[in-house]
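> Provided below for reference: sequence and predicted model.
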Amino acid sequence: MNLIGGIRRPLGPLLRRLLYPIILDQVGKSLYIQAGVELVGASCIEIGNNVKLLRDVRLNACGKNSKISLKDLVCLDRGVDINVTEHGNCQIEIGERTHISPYTCLGGPGNIKIGKFCLIASHVGIYANNHNFADPTVYIWKQGVTCKGITIEDDCWLGTGVKVLDGVTIGRGSIIGAGAVVTKDIPPCSIAVGVPAKVISQRNSISNPSAKEVGVQVTDS
């Protein structure tokens, strides 16, 4: 990885496509990896067909009994960070044709599952853990964490800056407006905005707001 990770186009992607399958757990065809990508615990990373990892993507699957799985046609844009954390027993899966935009972060140790055909805008945070803090006489970092897991179902669109907290399920076909903080489950085909996020409409409603009113940001897949 040190030898070929920083080589730029056109030679770099070709070399990485040939050599990274040796260290990864599973690799499909036509893998495209740009310069600066970092893979930690590569033997626990599965990558499907026609996946794109753009510059400075970081995948860390070094926790015990953990795995990161990217299905066919997933695109991780520049600076995306996916981290299972050292606690282990964490599964992070990103479904087919999902596009994750620049500088979005996903973190365990709770399991995270993102479905197919999702659009995740830039600077989104998806964090499947929560610190215990009940005892003020003990440092917070010593009190451990809880982890319930996060599920984002198929065909969801998350606007820029959205934060999804542990224990949440976002139903199929939902839209989350820019800057929203999702603390509770969102029903399928909902449009939710705000801090904390609240459902303001359903996609099958005649009175649907426009994307501009909701504050979502278009992402390119």
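Perfect, thanks for sending it. Numbers count the residues shown, from 1 in each chain.
> can we go C-alpha only for contacts and neighbour counts from here?
Fine.
> helix, strand or coil for the spatially most distant residue from the centre of the chain?
Relative to the centre of the chain, the most outlying C-alpha is that of residue 137, 34.8 Å out, by Cα atoms, centre = their mean. What DSSP: H, G, I helix; E, B strand; the rest coil gives for residue 137 is coil.
> let me see the contact set for it.
Taking Cα atoms under 8 Å, 6 or more residues apart in numbering, we find residue 137 in contact with no residue.
> which parts of this protein are helices?
Using DSSP state H, the helices of the chain run over 11-19, 211-214.
> same for the longest one, what does it pack against?
Using 3 or more Cα pairs under 8 Å, 6 or more residues apart in numbering; DSSP states H and E as the contact definition, the elements that helix 11-19 packs against are strand 32-33.
> what about the spatially most central residue of the chain, distance to residue 200?
Centre of the chain computed as the mean C-alpha position; nearest residue by Cα atoms, centre = their mean is residue 106, 4.6 Å away. In this view, residue 106 and residue 200 are 26 Å apart by Cα to Cα, to the nearest Å.
> also residue 37?
Here residue 37 is placed at a distance of 39 Å from residue 200 (Cα to Cα).
> more neighbours: these two, which one.
Neighbour count, other Cα atoms under 10 Å: between residue 37 and residue 200, residue 37 has more, with 19 against 13.
> wait, that one touches residue 60, no?
No - assessed by Cα atoms under 8 Å, residue 37 is found out of contact with residue 60, at 11.1 Å.
> ok, residue 182 - contacts?
Residue 182 makes contact with 162, 163, 164, 165, 168, 195, 196, 197, according to Cα under 8 Å, 6+ apart.
> let's have these in JSON lines, adding distance to residue 43 and neighbour count.
What follows is the contacts of residue 182, written out as JSON lines (distance: Cα to Cα, whole Å; neighbours: other Cα atoms under 10 Å):
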{"residue": "162", "distance to residue 43": "31", "neighbour count": "27"}
{"residue": "163", "distance to residue 43": "29", "neighbour count": "25"}
{"residue": "164", "distance to residue 43": "28", "neighbour count": "27"}
{"residue": "165", "distance to residue 43": "28", "neighbour count": "20"}
{"residue": "168", "distance to residue 43": "29", "neighbour count": "21"}
{"residue": "195", "distance to residue 43": "39", "neighbour count": "13"}
{"residue": "196", "distance to residue 43": "38", "neighbour count": "13"}
{"residue": "197", "distance to residue 43": "37", "neighbour count": "22"}
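> and here is the other one:
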Amino acid sequence: MDNENVRARLDNCPKLKKLIDWVIMNQVQTRPRWFIRLLAPLYQHRGKHAVIHKSARMDTPPYRKFSLGDYSVIESFACINNAVGDVQIGNHTRIGLHNTVIGPVKIGNHVNLAQGITVTALNHNFTDSNKRIDEQGISTNAVSIEDDVWIGANAVILPGVTIGNHCVVAAGAVVTKDVPPHSLVAGVPAKVIKQI
């Protein structure tokens, strides 16, 4: 049985999905890294010479896709979460120290994410004032970072954003809208400063 069939079966079995969430991503305490390292090769796709540092937190249940391309690196203390959407990382890409990536996110080839970056496609609903926020569910809107992109330290990429080829996002920028190819963006919210 291939991974696609396993994912399809898990999508149709909510109790098993909930059990897997509990085993891999317990809400009360994180699972020991040896436990995750033991199971991960069964469902995570890693390219040739790809590296995931031991202290990276991989919340990657098998019912969503996770792939890391050839010669790509996930550095120490990064957190990758594909529980609500696939996470695909291309070749020769670096996910820096203390980065958080919450799917659905697609990151291209030759992308460099500096330290402390958040890339999230997840948002919590909060429109009903009669309910607590944690009871209102979530929404997702995929993020796409195309090839040859450099994102500076502590930048935030919000849901629904596409960053085009050969772009630079300045340190500390908050990207709320699409970034056209060959652009340098900076600020809160991020704006195009110049074409590169």
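Okay, I see it. The structure displayed is predicted, hence computed values, not measured ones.
> any chance you could compute the TM-score here?
Overlay of the two chains. TM-score (TM-score structural alignment, normalised by the length of the second structure): 0.78; 162 aligned residues with a Cα RMSD of 1.6 Å.
> circling back: for residue 116 of the first structure, find the nearest of the helices of the first structure.
Nearest to residue 116 of the first structure among the helices of the first structure is helix 211-214; the distance by Cα to Cα comes to 20.9 Å.
> what range in the second structure does that closest one sit on?
Counting by TM-score structural alignment, helix 211-214 of the first structure pairs with no residue of the second structure.
> if you count neighbours, what's buried in that helix?
In terms of neighbour count (16 or more other Cα atoms under 10 Å), helix 211-214 of the first structure has its buried residues at residue 214.
> which other residues reach it?
177, 178, 191, 193, 217.
> does the fourth one touch residue 183 like I think?
Okay, so that is residue 193 of the first structure. No - the criterion here is Cα under 8 Å, and residue 193 of the first structure misses it with residue 183 at 11.5 Å.
> which bit of the first structure covers the helix ranked longest in the second structure?
Assignment by DSSP H gives helix 14-24 as the longest helix of the second structure. Against the first structure, there is no aligned range for helix 14-24 of the second structure (TM-score structural alignment).
> now that helix, how far from the chain's geometric center?
Taking the mean of its C-alpha atoms, helix 14-24 of the second structure sits 20 Å from the chain's own mean (Cα atoms, centre = their mean, to the nearest Å).
> pull the residues that contact that helix.
With Cα under 8 Å, 6+ apart as the contact definition, helix 14-24 of the second structure has outside contacts at 10, 11, 31, 36, 59, 60, 61, 63.
> what's the neighbour count on the equivalent of residue 121 of the second structure over in the first structure?
Aligned by TM-score structural alignment, residue 121 of the second structure pairs with residue 128 of the first structure. Per other Cα under 10 Å, the neighbour tally for residue 128 of the first structure reads 25.
> returning to that earlier point: I'd say the residue nearest to the centre of the first structure and residue 85 touch.
No - the criterion here is Cα under 8 Å, and residue 106 of the first structure misses it with residue 85 at 10.3 Å.
> in the second structure, what residue corresponds to residue 170 of the first structure?
Aligned by TM-score structural alignment, residue 170 of the first structure pairs with residue 163 of the second structure.
> now its match: how far from residue 188 of the second structure?
Separation of residue 163 of the second structure from residue 188 of the second structure (Cα to Cα): 16 Å.
> tell me how far the match of residue 121 of the second structure lies from residue 164 of the first structure.
8 Å.
> please apply the same query to residue 196 of the first structure.
In terms of Cα to Cα, residue 196 of the first structure sits 10 Å off from residue 164 of the first structure.
> counterpart of the residue farthest from the centre of the first structure in the second structure?
Mapped onto the second structure by TM-score structural alignment, residue 137 of the first structure lines up with residue 130.
> ok, back up a step: between residue 193 and residue 183 of the first structure, who's got more neighbours?
Ranked by neighbour count (other Cα under 10 Å), residue 193 of the first structure and residue 183 place residue 193 first, with 24 against 17.
> give the contact list for that one.
Counting by Cα under 8 Å, 6+ apart, residue 193 of the first structure touches 176, 177, 178, 179, 180, 199, 200, 214.
> hang on, the third one packs against residue 157?
This points to residue 178 of the first structure. No - assessed by Cα under 8 Å, residue 178 of the first structure is found out of contact with residue 157, at 10.1 Å.
> state the distance from the aligned residue in the first structure for residue 147 of the second structure to residue 98 of the first structure.
Under the alignment (TM-score structural alignment), residue 147 of the second structure maps onto residue 154 of the first structure. Residue 154 of the first structure is 9 Å from residue 98 of the first structure, where distance means Cα to Cα.
> need the residues touching each of these two.
What both residue 154 of the first structure and residue 98 touch, as defined by Cα under 8 Å, 6+ apart, is the set 115, 116, 117, 118.
> the second one -> the second structure?
When the second structure is aligned by TM-score structural alignment, residue 116 of the first structure is paired with residue 109.
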